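Asks: Below is the sequence, then the predicted model.
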Amino acid sequence: MNVNSLDVIIMILYLLLLVVVGIIGSRRAKTSEDYVLAGRNLGFFMYFGCLGAVILGGASTIGSTQLGYEFGISGLWLVAMLGLGIMLLGIFLVKRISGLSVMTVSEYLSKRFGVEAGLVSALIAATYAMMVSVTQVIGMGTILNVLLGWELTVSMLVGGGIVLLYTILGGMWSVTMTDIVQFIIMTVGIFFIMLPLGLSKAGGWSNLQANLPETYFSFAGIGGAQIFQYFLLFALGMVVAQDIWQRILTAKTLKVARAGTFAAGVYSVLYGIAVAIIGMCAFVILPGLEDTQNTFASMAVEVLPSGLLGLVVAGVVSALMSTASGTLLASSTLVSNDIIRQFFKKELTDRQFLRLSRTVTTIIGILTIVCALWIQNVLVALDVAYALLSGGIFAPVILGLFWKRATAKAAFYSIIISSIVIIAGLAIQGLTSTAPIVYGIAVSFVIMVAVSLATGQKEEEYVPKEEM
């Protein structure tokens, strides 16, 4: 595909802008709390924008457009379940999370259930966060490959390298500042440019109704089993995701955290509807696409004029980069704070921990890019990530917060056994199977309850402090 030089210039300038903003953000990251949690000082607009940006990444844009092309409006369920999970979090858990004196999900589990549960949950949550970063690097590679004609490997290296650079420099402050830029651009690109122009090119909604199968207009067209799988993977996964908890802890007040979290959930649902409709338009405009993962990129080239194409591509790359940077930082924080500092470097000063965080971010970032080059499939990588997260640590986190009788032994065995069940099930039944996730969550809850009742609460109870 030929892309006008103006679009290429816009893209290059945008990427350079992110680097500059990242460098500016690095000047504010003077302590480990600045680096990991942006000083816990974000107001509503910055908090809402950053949370929305980290939720909506590669799978949300590229994956949901692909699902819209293949199934119609029901392709929205992937992103809608992300939004549902965020809204549930905002309604039921934000107050408890905001009152915890922790940096990570695993640090909470370590305080509540002991270091063994904290360690295994850190390994699972860090793997999840890194795999989500992998999906974003794959998405960036796909977009740049289709639109700019670069080799897929080169595209992944460029996109992933820029994210890694500004995340290393400023941590959460750089991520926050770049996310605000990215949130604005992706909102304009999707809602105000791509969606209306796509509908216009496809002949309007009435023409879609005339040319698409009837199932494309059914919210259940993708199938009840698939919708249920998305609920297990994404709605439940959002509730215990480290990158989301880490963003919640950046809010200045509990009121900001609650309002911003719920608003981000609503925004996510609207975003899912928009990209699913874009996929439906693509089915009419570009029938017979060989690789439906390229639906969004191909659609952009087909319907957008020069200049606007560059802006929309920047918007999509924004969505990818914001999630990649947030999950990359989440993974490195888990490894630095909950594994290395907890078990190997307990006496680190704040400055030493800041240096360690940057080093670990670099290593995980490189590993992320390598995995992206190896897997090269957005939806598969995302399914694996959320399957481990939802099945492995959802039950211990929820019961730990709401059930005082939950014990450390129960949490440890629950995480270990449910993770084994999920990995074995995915290996036997396939990476897209729903059953292993159901089995894993069920096993996790059963073990948590049975072992807790059998062993009793012998250790001193950890009761999270809440903001009043």
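Replies: Yep, that arrived. Only a predicted model underlies this, so the values are computations on that prediction, with no experimental measurement involved. Numbering: from 1, shown residues only.
Asks: rest of the way, CA atoms for contacts and neighbours
Replies: OK.
Asks: State the distance from Glu107 to Val154.
Replies: Taking C-alpha to C-alpha, to the nearest Å as the measure, Glu107 and Val154 are separated by 37 Å.
Asks: nope, Gly392 is what I meant
Replies: For Gly392, the distance to Val154 equals 35 Å [C-alpha to C-alpha].
Asks: put this beside the first:
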Amino acid sequence: MNITHIAVLICYIIVMIAVGAWFGRPRETASGEDFVLAGRSLPAPVLGGTMLATFVGSGSIIGAANFAYTYGLLPGLLFFSGTITGSLILVFLARRVRELAGHTIPELFDQRYGKAVRIAGTVMILIAFIGITAYQFTGAGYIISLITPLSEQSGAVVAAALITFLALTGGLKSVAWTDFLSALMIVLALWVAVFFVVGVDLGASASQVTSVGTDAGVLGGLSALQMLGFALPAFVLLLGDQNMYQRLAAAKSPRAALQGAVIFILGAIVMIVPIAVLAVASAILQPDIEPDMAVLSLADAGLTPGVVGGALLAGAFALIVTTGSSYLLTCSANVLHDLVGQLRRPQARSERQDLWIGRVAVLVIAALGFVMVSFFPSVLALQMYAYTMYGATITPVLLAGLFWRRATAAGALSAMAVGAVATIFWEVTGRSADLNSVIIALPLSVLALVVVSMVTSGGRNERSSASGRAARAAGASSSH
């Protein structure tokens, strides 16, 4: 137990609680709109920071670090290639998303396909996002167990409480600003750690970083198809990630949305490189540790100074906590707008009721996420499942709805059903140990979408195109 590490972690937690309490005041968060979309007030730097901290959580600092530790530097960087490619495409979509300015992805489904697809999409999103929330609890529990005498499970309970508190209090305003601070903290900590670990601990042996895993081949023993199976889930998740669309919609203007998306991709590159380098350096310095601990274990006093190690652990913890609270918050938006909101008349709803429904949803989803943790052997395994479940069921339907006029409701429902069944079958039968389920589930989902849409599309039944939908949405906005 390192007193410096504990002190740094406590300081971070105090700051996060203070920020959450500040934005939780009725003056700052007074309605469901404030809770879910921060009153559409986020400036570009905060927007970029919250997008970065939301997408780069324990799946990166633990899951991707595990991967780089096991297979080497090039595979470790390729693991993140889906994130970089997806974020580039998101830059081009940023203005359009802000102009549509919806609360959730299923809301867009309703405009394009109808209510049945909206409800089905909501269920798929909740199944996937509860999984993503779950491994944030696990990852934060790891860190607490490294710093304090608490076990990993007890640490996960503490982390779940903090994550839930941040989501409960100020909603997206609280989450976005804590994300921004956390992103700055972890980027600084990672690069300082690279200096000490690679520059000091490895020293003259630093050149070995590029050769780890290469004795088994350029991809560390993986085939090209297996490598694609690890890179593709992040790509398809990011392209359709409701968190990203929700944050772009929360920007104070379309221009701020575009600038925030650019900051996000630049920040992702700056954060991804040191994670991969540190994980591979850890494989050289600590060849017998648990791979999940590849980066986190470098906080040991024998490898980095106490303050640097404390900042690294606290920064990683910050990243995980803010990612968890973001996914809790976006799930509550689905419950509020796409489930409960469809059962009540608009005139029967009040802003205060929406606020409290959102908060109750956060509590329920947090409990479900905590239960899900016990069904997967590692953070990386749960990460691949959750990313694939979302990417195979939501992303094809979303992109087809935006860019393909002939996509139909029947095609969308078929894609969701096939993608979900294929993912679950591949995971339950254990085949994902050799080839990640995205390689099977995503093509089958797209095929179902295309074939069923072609069969069922027709001039009479075909719903309006993306441009027509945008025009109706703009007209509805102006009428309010």
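Replies: The structure has been received and is ready for your questions. The structure displayed is predicted, hence computed values, not measured ones.
Asks: if we can go back for a sec, neighbour count: Gly392 and Val154 of the first structure, which is higher?
Replies: Between Gly392 of the first structure and Val154, Gly392 has the larger neighbour count (other C-alpha atoms under 10 Å), namely 31 against 14.
Asks: Now do the host helix or strand of that one: which elements does it pack against?
Replies: For Gly392 of the first structure, the host element (DSSP states H and E) is helix 378-402. Under the contact definition 3 or more C-alpha pairs under 8 Å, 6 or more residues apart in numbering; DSSP states H and E, helix 378-402 of the first structure sits against helix 105-113, helix 115-148, helix 236-239, helix 408-429, helix 435-455.
Asks: mean distance, that helix to its aligned residues in the second structure?
Replies: Comparing helix 378-402 of the first structure with its match in the second structure after superposition yields a mean distance of 1.0 Å (mean C-alpha distance after the TM-score superposition for the first structure).
Asks: buried stuff in that helix?
Replies: 378-379, 381-397, 399-401 (16 or more other C-alpha atoms under 10 Å).
Asks: circling back to that earlier point, out of the helices and strands packed on helix 378-402 of the first structure, the one nearest Thr187 of the first structure is which?
Replies: Thr187 of the first structure lies closest, by C-alpha to C-alpha, to one member of those: helix 115-148, at 17.4 Å.
Asks: Buried residues, the following helix or strand past that closest one. List them.
Replies: Scanning forward in sequence from helix 115-148 of the first structure by DSSP H and E, the next helix or strand is helix 152-187. Buried residues in helix 152-187 of the first structure, counted by 16+ other C-alpha under 10 Å: 152-153, 155-183, 185-187.
Asks: again with stretch 403-417 of the first structure
Replies: 405-416.
Asks: so, if you compare those residues, which one comes nearest to Leu78 of the first structure?
Replies: Distance to Leu78 of the first structure, by C-alpha to C-alpha, is smallest for Ile415 among these, at 25.3 Å.
Asks: now the closest one: how far from Phe231 of the first structure?
Replies: Noted for Ile415 of the first structure: a distance of 20 Å to Phe231 of the first structure, by C-alpha to C-alpha.
Asks: contacting residues around Ile441 of the first structure?
Replies: By C-alpha atoms under 8 Å, 6 or more residues apart in numbering, the contact set of Ile441 of the first structure is 390-392, 394-395, 418.
Asks: go with 10 Å
Replies: 232, 387-395, 414-415, 418-419, 421-422, 447 (C-alpha atoms under 10 Å, 6 or more residues apart in numbering).
Asks: what's the answer for Tyr35 of the first structure, then?
Replies: When contacts are counted by C-alpha under 10 Å, 6+ apart, Tyr35 of the first structure touches 25-26, 28-29, 167-175, 329, 333, 354, 357-358.
Asks: swap in Leu108 of the second structure?
Replies: 100-102, 114, 117-118, 398, 401-402, 469-470, 473.
Asks: hmm, try it at 8 Å
Replies: 102, 118.
Asks: Over in the first structure, tell me which residue corresponds to it.
Replies: When the first structure is aligned by TM-score structural alignment, the residue opposite Leu108 of the second structure is Tyr108.
Asks: What separation is there between its match and Lys201 of the first structure?
Replies: As for Tyr108 of the first structure, its distance to Lys201 of the first structure is 51 Å (criterion: C-alpha to C-alpha).
Asks: Tell me the mean distance between stretch 307-323 of the second structure and the first structure once they are aligned.
Replies: Per aligned residue, stretch 307-323 of the second structure averages 1.3 Å (mean C-alpha distance after the TM-score superposition for the first structure).
Asks: Contact partners for the residue nearest to the spatial centre of the first structure?
Replies: The centre of the first structure sits closest to Ile55, judged by C-alpha atoms, centre = their mean, with a distance of 4.8 Å. Residues in contact with Ile55 of the first structure (C-alpha under 8 Å, 6+ apart) are 82, 268, 323.
Asks: And these, which is closest to Val134 of the first structure?
Replies: The shortest approach to Val134 of the first structure among these belongs to Thr323, at 10.1 Å (C-alpha to C-alpha).
Asks: and the closest one, how many neighbours?
Replies: Per other C-alpha under 10 Å, the neighbour tally for Thr323 of the first structure reads 30.
Asks: Identify the residues contacting it.
Replies: By C-alpha under 8 Å, 6+ apart, the contact list for Thr323 of the first structure reads 53-58, 132-133, 136.
Asks: which of the residues you listed tops the neighbour count?
Replies: Using other C-alpha under 10 Å as the neighbour criterion, Ser133 leads the contacts of Thr323 of the first structure with 37 neighbours.
Asks: Residue in the second structure paired with it?
Replies: Here Ser133 of the first structure is matched to Thr133 in the second structure, going by TM-score structural alignment.
Asks: quick one: its match and Gly369 touch, right?
Replies: Yes. Counting by C-alpha atoms under 8 Å, Thr133 of the second structure touches Gly369, with 6.0 Å between them.
Asks: Thank you kindly, that will do.
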